[in-house]
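Chemist: curious how this folds, go ahead:
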Amino acid sequence: MGNCMETEGVVPLNNITFDPKMINHSIDLYFFPGSPPSRATLMLVKALGVKHNVKTLNLLAGEQMNPEFIKINPMHTVPTINDNGFILWDSHVIMKYLVDQYGKDDSLHPKDAKKGAIVNHRLFFSATVLFPRLQDYCSPVLFGNQQPDSSKAEKFEEALVFLDGFLKNQPWVAGQQLTIADFSIVAIIATAEAVMFNIAKYSNLSEWYHKVKNAMSNYGYEDVNQAGADAFGAMFKNKLK
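Modeler: The predicted structure is shown next:
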């Protein structure tokens, strides 16, 4: 699988395939379609060309609490990977591992200290600001029989303002090239749009959003990310009065 030529230029994905000695090697990915971190990880796996088995867990039915899964991940979170006995969870850590282990170069997470620090900054922003604020807005509606809280919506909108600022005068969230930070963040933004946040009103973010959809079109954007976000959005909207 070679570099993907998109309508907006060459996208510097790694697109690695396994060494012939590893032709029968594959990783298990424990996944839930409604989970943005799960979707981000699966798209990256596809982008890298890593052979994989998707093991879907229905979190709504409590399948993450099955004893078999608890043995693998006592925190019972998705995504989780099993790479020939090497178990890892947390999407940000998984994505960094996959690039280090299977990427043909470091373009998706640069080894350069400064460039790599910016990628890490965006990943921490995703993990500690953007996603938690979206969860804080959505979870009471989905699981607490509550209606949307405008103050929580405002907190998430504030995070979108920050993100829009990151994208000023640069094409990708961590600089001049696509990185794992884009995978992480686009899954959250697609989910936010599905629960009716207006992404289009943020000019830099909206431009990036359009571009990243095209860039990831060959890596499951529609059938992995958009489908999962749409399903999440439908559940959310069904709870509205």
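
Chemist: going forward, measure contacts between C-alpha atoms and count neighbours the same way
Modeler: OK.

Chemist: could you find the closest non-adjacent residue to K237?
Modeler: In space, and not counting its chain neighbours, K237 is closest to V195: 7.1 Å by C-alpha to C-alpha, 6 or more residues apart in numbering.

Chemist: tell me, how many residues neighbour N204?
Modeler: Using other C-alpha atoms under 10 Å, N204 has 21 neighbouring residues.

Chemist: now it: how far from H121?
Modeler: N204 sits 19 Å away from H121, going by C-alpha to C-alpha, to the nearest Å.

Chemist: ok, back up a step: thought the residue nearest to K237 was touching L240?
Modeler: No. When contacts are counted by C-alpha atoms under 8 Å, V195 is not listed as touching L240 (10.6 Å).

Chemist: isn't V54 up against Y30?
Modeler: Yes. If you go by C-alpha under 8 Å, V54 and Y30 touch, sitting 6.2 Å apart.

Chemist: which one's more surrounded, the two?
Modeler: Y30 (21 against 14).

Chemist: name the helix or strand for that one, please.
Modeler: strand 27-31 (DSSP states H and E).

Chemist: which elements pack onto that strand?
Modeler: Judged by 3 or more C-alpha pairs under 8 Å, 6 or more residues apart in numbering; DSSP states H and E, the packing partners of strand 27-31 are helix 36-48, strand 52-56, strand 80-83.

Chemist: second input sequence below; structure requested for side-by-side comparison:
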Amino acid sequence: MATGRLVEVYLDLLSQPCRAVHILLNCAKIPHRVHTVALRKGENRTPDFTRLNPMQKVPVMVDDGFVLTESDAILKYLATKYYVPEHWYPRQPERRARVDEYTAWHHSNTRPHAAKVFILEVLLPAQSGTPVEEVRLVRALSQLDDTLGKLESMFLRRQPFLCGDDITVADLLAVCELMQPVGSGRDILLDRPQLQSWRSRVQSAVGDAFDQAHAILYAIRDRRQAKL
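Modeler: This is a model prediction of the structure:
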């Protein structure tokens, strides 16, 4: 492993991709420093952060002056540069291609569909002070259910993790997205035992890093439930 400096990461742990990066850094014990960028406070729009990432999005990684701004690229860079256990991003071409296959699919399927449920149930009502738009929520849940079916049939099948017998960065990206609706108290895997078992395997594989990354989401859930 490269030593002598810290990887700098700019994260908001309410962001699903930021949690995936956070988990990998802690599991792989890559020396790093976290800079919190609170999206809800507009800290991603400050002049300093905009100079770092003109797209004003998190996560951002800075490694010895090298700036990277997409979670998929950051995860794969860290796994390659810092010689983490090979299972995270396998070097064998076919196994690596399976990870790339999922992560390419992820950004137009798992990510937007799980995120939309959280946006409709938590973010929009909090920002506007209006009730949840039930018609839009039902449609979003239907789209998400279709995505969950594809996760089971296309990727998980009968193997323990999305891309084979070992956990990879693909599992981190996926599980952090599928946890997001927990912020409203909704477990979207309630009727999906196959995916529930997969989530449990991911949690076991990453240990305390899972709950550390999701603490802010649990807090939102608990505050909402206390008001009911």
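
Chemist: just give the TM-score of the two.
Modeler: Once superposed, chain against chain, the TM-score is 0.87 (TM-score structural alignment, normalised by the length of the second structure); 217 aligned residues with a C-alpha RMSD of 2.1 Å.

Chemist: thinking again about what came up before, out of the helices and strands packed on strand 27-31 of the first structure, the one nearest N169 of the first structure is which?
Modeler: Closest to N169 of the first structure of these, according to C-alpha to C-alpha: helix 36-48, at 24.4 Å.

Chemist: tell me, the closest one lands on which residues of the second structure?
Modeler: Using TM-score structural alignment, the residues of the second structure aligned to helix 36-48 of the first structure are 16-28.

Chemist: more crowded one of V195 and L240 of the first structure?
Modeler: Between V195 of the first structure and L240, counting by other C-alpha under 10 Å, V195 is the more crowded of the two (20 against 12).

Chemist: how far away is the more buried one from N225 of the first structure?
Modeler: V195 of the first structure is 14 Å from N225 of the first structure, where distance means C-alpha to C-alpha.

Chemist: do the same with A61 of the first structure
Modeler: A61 of the first structure is 21 Å from N225 of the first structure, by C-alpha to C-alpha.

Chemist: longest helix of the second structure?
Modeler: Longest helix in the second structure by number of residues, with DSSP state H as the criterion: helix 208-227.

Chemist: quick check: buried residues in stretch 25-42 of the first structure?
Modeler: By 16 or more other C-alpha atoms under 10 Å, the buried positions in stretch 25-42 of the first structure come out as 27-42.

Chemist: pull the most distant pair out of these.
Modeler: Spatial extent of those (C-alpha to C-alpha) is set by the pair I27 and G34 at 20.8 Å.

Chemist: ranges for the helices of the first structure?
Modeler: Counting by DSSP H, the first structure has these helices, from start to end: 36-48, 67-72, 91-102, 113-125, 131-143, 150-166, 180-194, 203-215, 227-238.

Chemist: mean neighbour count, those helices: which tops it?
Modeler: Of the helices of the first structure, the one with the most neighbours on average (mean count of other C-alpha atoms under 10 Å) is helix 36-48, at a mean of 25.

Chemist: list the contacts of it.
Modeler: Helix 36-48 of the first structure is touched from outside by 13-17, 29-33, 51-52, 78-79, 90-91, 94-95, 98-99, 102-103, 180, 183-184, 186-188, 191, 216, 218-221, 224-225, 228-229, with contacts defined as C-alpha atoms under 8 Å, 6 or more residues apart in numbering.

Chemist: one more: stretch 215-233 of the first structure?
Modeler: Here stretch 215-233 of the first structure makes contact (C-alpha under 8 Å, 6+ apart) with 4, 6, 11, 33-36, 39-40, 42-44, 46-47, 187, 190-191, 194-195, 213.

Chemist: got it, and stretch 160-178 of the second structure?
Modeler: With C-alpha under 8 Å, 6+ apart as the test, stretch 160-178 of the second structure has contacts from 16-17, 19-20, 23-24, 75-76, 87-89, 95, 98-99, 102-103, 106, 110-111, 114-115, 151, 155-156, 159, 188, 198-199, 201-202, 205.
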